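# predicted model and sequence below, questions to follow.
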Amino acid sequence: MKHRRVGAVMSGDVVRARSGTPAGELARWMAEFGINGVPVVDADDRVIGMVSATDLDRARRAADGYQGRSAQDLMSAPAHTVRADDSVVRAARLMSAHRVERLPVVDEEARLVGMLTRRDVLGLFARSDEEIRDEVIDEIVVRTMWLNSGSIDVVVRDGTVTLCGCLDSSGQADVLVRMVRQVDGVVAVVGRLTHRREEAYPGPDAAVDRGGPGP
């Protein structure tokens, strides 16, 4: 799952606006096509911003409403974008980090080539939160990190994993977060871990001195 690329799931048929497109027209498009965001492009089809349904709603509530307002007045710039060859996991994490529902897909010259929605992403992550939690606990916490299953509290919601607990070292906490990020279906990891000392973690495969007679 984590190797799927944005280009394989994006929509190539994208409603787009110019900087001078009236706000009222944007609102009509969103209602007609059932979308909650429209990318704004320049004359060369390069993405210069994004107008969301929230931007429109904020403008509508203003004293003068949409009067005289255009996409350029309302858009967020620069827009958060992805490339067609980016992984879907990277795109999902970008959506989560910036709390956006849609990402314009651009080519190497920043020209619009498609649109990726949160629905597109979630459609690929067929794993339930419970399945993700079970793998994190069984495969990583217990079998790989050699930790007691009750020492780490793992909460998963919509693919976002929150880790709570106290570990021996800062390095151990860093390794745990990195490993959980690689689990299929994980969109983001929130590390609320504490540690007893600042120390690099040798890793679960490192040799362990268990004591014994000297030479």
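Yep, it's here. Numbers count the residues shown, from 1 in each chain.
# for the rest of this, base every contact and every neighbour count on C-alpha atoms.
Will do.
# how close does Ala77 get to Glu25?
According to C-alpha to C-alpha, to the nearest Å, Ala77 stands 20 Å off from Glu25.
# stretch 59-76: end-to-end distance?
First residue to last in stretch 59-76 (C-alpha to C-alpha) measures 13 Å.
# likewise for stretch 71-79?
End-to-end span of stretch 71-79 (C-alpha to C-alpha): 13 Å.
# just the buried residues of it, please?
By neighbour count with 16 or more other C-alpha atoms under 10 Å, stretch 71-79 contains the buried residues 71-76, 79.
# quick one: the helices in the chain?
Ranges of helices in the chain, per DSSP state H, are 6-9, 23-33, 53-61, 71-74, 88-98, 118-124, 129-135, 170-181.
# show me what the last one is packed up against.
Here helix 170-181 touches strand 188-197, going by 3 or more C-alpha pairs under 8 Å, 6 or more residues apart in numbering; DSSP states H and E.
# can you pull the buried residues of the strand it packs on?
188-189, 191, 193.
# distance of the one residue sitting closest to the centre of the chain from Pro104?
Residue closest to the average C-alpha location in the chain (C-alpha atoms, centre = their mean): Arg93, at 1.7 Å. Relative to Pro104, Arg93 is positioned 15 Å away (C-alpha to C-alpha).
# repeat that for Arg181.
Arg181 is 24 Å from Pro104, where distance means C-alpha to C-alpha.
# quick one, which of these two is more surrounded?
Neighbours per residue (other C-alpha atoms under 10 Å) separate Arg181 from Pro104, with Pro104 holding more: 28 against 20.
# now the more buried one, nearest residue through space, not along the chain?
Met115 (4.6 Å; C-alpha to C-alpha, 6 or more residues apart in numbering).
# quick one: residues contacting that neighbour.
Contact partners of Met115, counting by C-alpha atoms under 8 Å, 6 or more residues apart in numbering, are 10-14, 102-105.
# putting a second one here so we can go through both:
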Amino acid sequence: MRIQVKDVMTTTVAAVNKKAPFHVVAQVLIDRSVSGLPVIDSDDHVVGVVSEADLLCKAEFKERFYGDDYRPPLRARVRHMAGSEHDIYRKSVGHTAGELMSAPAVVATPNDSVVRAARLMDRHGVKRLPVVDAEGRLVGIVSRHDLLKVFTRSDEAIRNDVVNGLPPLAVSSIEVTVKDGVVGLTGQVDKNSQAIAAARHAENVDGVVGLRDELTWKLDDIAANLPYFGGT
């Protein structure tokens, strides 16, 4: 079974309307102890994300250009180079969530796999993703913390998924054990290709943190350059 975003996301979401004033956005961030919020329109469509960093542009810009001895730290200078001075200035003079936010928002859908969600977070350097339905309306939020839930699956659940996805002609020859998320494969199958398919499948099951592959085979069809039919 593939774990999807809808299986781990939070459905009670703190969000702000794009017309929400600066102080309201700041207060929600503080009250909910989060570093970012989805920004929505009047129909709950996600139009952007506003973060602590977006709000702090106001103070940072003032000090940067009006302070006597201010020099932004390296992280801030890198961020400024990655963006644009105009964007920083826009946020520094913004008064509403819509003026402060970063847009478009990087979002996930309920049916996305947790792997895709993790890759999106890594690619865009964000810690959470608004989750939207087919019309772009906010239905939840998924964070890095939520994605860790996949690694709390029971050993029994992981074993069932591994067994159910083994090559049909090899399943009876393979013994599967799972301990603390580490899968063990033992036994002898007919072909090397079946062993490879079994190992690849086991590694890709959600919640697996390691693989101990001790499978052997009777015929090395890979080395013999024989046709490979997916382990069947």
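Nice, I can see it. Computed from a predicted structure; not experimentally measured.
# just the TM-score for the two chains, thanks.
Once superposed, chain against chain, the TM-score is 0.58 (TM-score structural alignment, normalised by the length of the first structure); 153 aligned residues with a C-alpha RMSD of 3.6 Å.
# what does the residue nearest to Pro104 of the first structure align to in the second structure?
Mapped onto the second structure by TM-score structural alignment, Met115 of the first structure lines up with Ile141.
# and Asp64 of the first structure, how many neighbours?
10.
# that one: what's it in contact with?
Asp64 of the first structure touches nothing, counting by C-alpha under 8 Å, 6+ apart.
# what separation do you get for it and Trp29 of the first structure?
Distance from Asp64 of the first structure to Trp29 of the first structure, by C-alpha to C-alpha: 21 Å.
# then Asp120 of the first structure?
In terms of C-alpha to C-alpha, Asp120 of the first structure sits 20 Å off from Trp29 of the first structure.
# what's the answer for Gly171 of the first structure, then?
Taking C-alpha to C-alpha, one finds Gly171 of the first structure at 50 Å from Trp29 of the first structure.
# and if you look at Arg83 of the first structure?
For Arg83 of the first structure relative to Trp29 of the first structure (C-alpha to C-alpha), the value is 25 Å.
# quick revisit: would you turn the helices of the first structure into JSON lines with distance to Ile152 of the first structure?
JSON lines is the format used below for these (distance: least, C-alpha to C-alpha, whole Å):
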{"stretch": "helix 6-9", "distance to Ile152 of the first structure": "33"}
{"stretch": "helix 23-33", "distance to Ile152 of the first structure": "44"}
{"stretch": "helix 53-61", "distance to Ile152 of the first structure": "37"}
{"stretch": "helix 71-74", "distance to Ile152 of the first structure": "44"}
{"stretch": "helix 88-98", "distance to Ile152 of the first structure": "23"}
{"stretch": "helix 118-124", "distance to Ile152 of the first structure": "26"}
{"stretch": "helix 129-135", "distance to Ile152 of the first structure": "11"}
{"stretch": "helix 170-181", "distance to Ile152 of the first structure": "10"}
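# nearest to Ala206 of the first structure, out of those helices?
Among the helices of the first structure, the nearest to Ala206 of the first structure by C-alpha to C-alpha is helix 170-181 (12.7 Å).
# which one in the second structure is aligned with Glu25 of the first structure?
Aligning on TM-score structural alignment places Glu25 of the first structure opposite Val24 in the second structure.
# list the buried residues of the helix or strand hosting Ala197 of the second structure.
Here Ala197 of the second structure is covered by helix 192-204, with elements defined by DSSP states H and E. With burial defined by 16+ other C-alpha under 10 Å, the residues of helix 192-204 of the second structure counted as buried are 192-199, 201-203.
# thinking Asp44 of the second structure is in contact with Leu138, fair?
Yes. Counting by C-alpha atoms under 8 Å, Asp44 of the second structure does reach Leu138; the two are 5.9 Å apart.
# which one of these two is surrounded by more residues?
Neighbour count, other C-alpha under 10 Å: between Asp44 of the second structure and Leu138, Leu138 has more, with 24 against 18.
# relative to Glu156 of the second structure, how far out is the residue nearest to the more buried one when sequence neighbours are not counted?
Using C-alpha to C-alpha, 6+ apart and skipping the chain neighbours, the partner closest in space to Leu138 of the second structure is Val132 (4.6 Å). Counting by C-alpha to C-alpha, the gap from Val132 of the second structure to Glu156 of the second structure is 32 Å.
# same check, this time on Ser51 of the second structure
Using C-alpha to C-alpha, Ser51 of the second structure is found at 40 Å from Glu156 of the second structure.
# so between these two, which is more surrounded?
Counting neighbours by other C-alpha under 10 Å for Ser51 of the second structure and for Glu156 shows that Ser51 has the greater number, 19 against 13.
# any idea how far that one is from Glu135 of the second structure?
Ser51 of the second structure is 24 Å from Glu135 of the second structure, by C-alpha to C-alpha.
# cool, Arg116 of the second structure as well?
With C-alpha to C-alpha as the criterion, Arg116 of the second structure and Glu135 of the second structure are 20 Å apart.
# same check, this time on Gly207 of the second structure
Taken as C-alpha to C-alpha, the span from Gly207 of the second structure to Glu135 of the second structure is 31 Å.
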